[in-house]
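S.K.: Can you look at this prediction? I've put the sequence above it.
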Amino acid sequence: MTEYKGYTFEYHHKFKKEFQKTFTRHQCPTIKSDFKLLYDILIQHLLESNKFESHVCMRIAGLENYVNVPAFIIKKFRCEGINKGVNSGFRITFLFDKEESKFIFVEIFHKNKKKIPDKNRINELFVKEIEISDELYEHEEAYLNSYK
């Protein structure tokens, strides 16, 4: 389990595969620092306003009733290595459990390959025992905490 600034970050096992595949294909060498910045931005919004602003991420509607934590999609993700700013086209879905201060990243995709997030994947997290990974890449927690 990756802990950073009092929050826990976990990853759906398919997210880890998509992460490697997406950023290898799009040649984003800055992905570790880009994701660290994403974590910092999400945490900053929680600390300042106790919620995620709509310009940062949008809540995903239409999930089953048994999904007991909110799901969000990030549509403006900056990948510095491809020089398109926040218009990189990447989409990231995640859940946030406020009580446990835990983020669970569920899906990452490019808008040209797919238009909407996989709501079934989110729903399945609450029905089945789905493998959740502790770290996104090797030594992630050490990397994140090295810049305190």
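M.R.: Here it is on my side, so go on.
S.K.: going forward, measure contacts between C-alpha atoms and count neighbours the same way
M.R.: Noted.
S.K.: is it true that Q20 lies in a helix?
M.R.: Yes - assessed by DSSP: H, G, I helix; E, B strand; the rest coil, Q20 belongs to a helix.
S.K.: Tell me, how many residues neighbour it?
M.R.: By the measure other Cα atoms under 10 Å, the count of residues near Q20 is 13.
S.K.: and the comparison structure, right after this:
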Amino acid sequence: MIEFEEIAPFKKDFKSLLKKYKTLVDDLETVKKVLELLPEDRPPFSYRIDNLGIESCVIKVKKIACKSLKGKGVNSGLRLVYAYFEKENRIVFVEVYHKNDKENEDRERILEYFK
């Protein structure tokens, strides 16, 4: 079983998005169930963020189904960035955001926590 963790900035992001998307807690639980079975990147739903110069596998999920965004399905626009530590069977959530709020993941945050 995979252990899930969240860094403090992720918790802040999540809390902020939760005000807008009331189903986000349930939506994240659904994502966790999928990651339990398939933690690696799976294009086009998710892909590795390369060229970071760190050992852990950092993955960005582009296709998250959010019930608050009716009719959007997995094209909700929500993005999730996490680090997968295969040997430790652990996933650390780094960032969650809506694609309309920002264009790309916060690479500085990723490097700060995993370098």
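M.R.: The structure has been received and is ready for your questions. What you are looking at is a predicted structure, and each value in this text was computed from that prediction instead of being measured.
S.K.: Without its sequence neighbours, what residue ends up closest to the residue most central in space within the first structure?
M.R.: Closest residue to the average C-alpha location of the first structure: F105 at 4.0 Å, with Cα atoms, centre = their mean. Closest residue to F105 of the first structure apart from its sequence neighbours, by Cα to Cα, 6 or more residues apart in numbering: F94 at 4.2 Å.
S.K.: now for that neighbour: what does it line up with in the second structure?
M.R.: Aligning on TM-score structural alignment places F94 of the first structure opposite Y82 in the second structure.
S.K.: Where do the strands of the first structure begin and end?
M.R.: Remark: strands assigned in the first structure by DSSP state E are 2-4, 7-12, 58-59, 71-74, 90-97, 102-110, 132-133.
S.K.: Tell me the helices and strands packed up against the first one.
M.R.: Counting by 3 or more Cα pairs under 8 Å, 6 or more residues apart in numbering; DSSP states H and E, the packing neighbours recorded for strand 2-4 of the first structure are strand 7-12, helix 140-145.
S.K.: Is it possible to get the ones you listed out as TSV so that each row also shows distance to I73 of the first structure and mean neighbour count?
M.R.: Output for these, formatted as TSV (distance: least, Cα to Cα, whole Å; neighbours: other Cα atoms under 10 Å):
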stretch	distance to I73 of the first structure	mean neighbour count
strand 7-12	15	19
helix 140-145	22	16
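S.K.: want to throw these into a markdown table with distance to I132 of the first structure?
M.R.: Output for those, formatted as a markdown table (distance: least, Cα to Cα, whole Å):
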| stretch | distance to I132 of the first structure |
| --- | --- |
| strand 7-12 | 5 |
| helix 140-145 | 15 |
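S.K.: which other residues reach the top helix by length along the first structure?
M.R.: The longest helix of the first structure (DSSP state H) is helix 31-49. Identification of contacts with helix 31-49 of the first structure by Cα atoms under 8 Å, 6 or more residues apart in numbering yields 23, 51-53, 56, 77-81, 144.
S.K.: Noted, bye for now.
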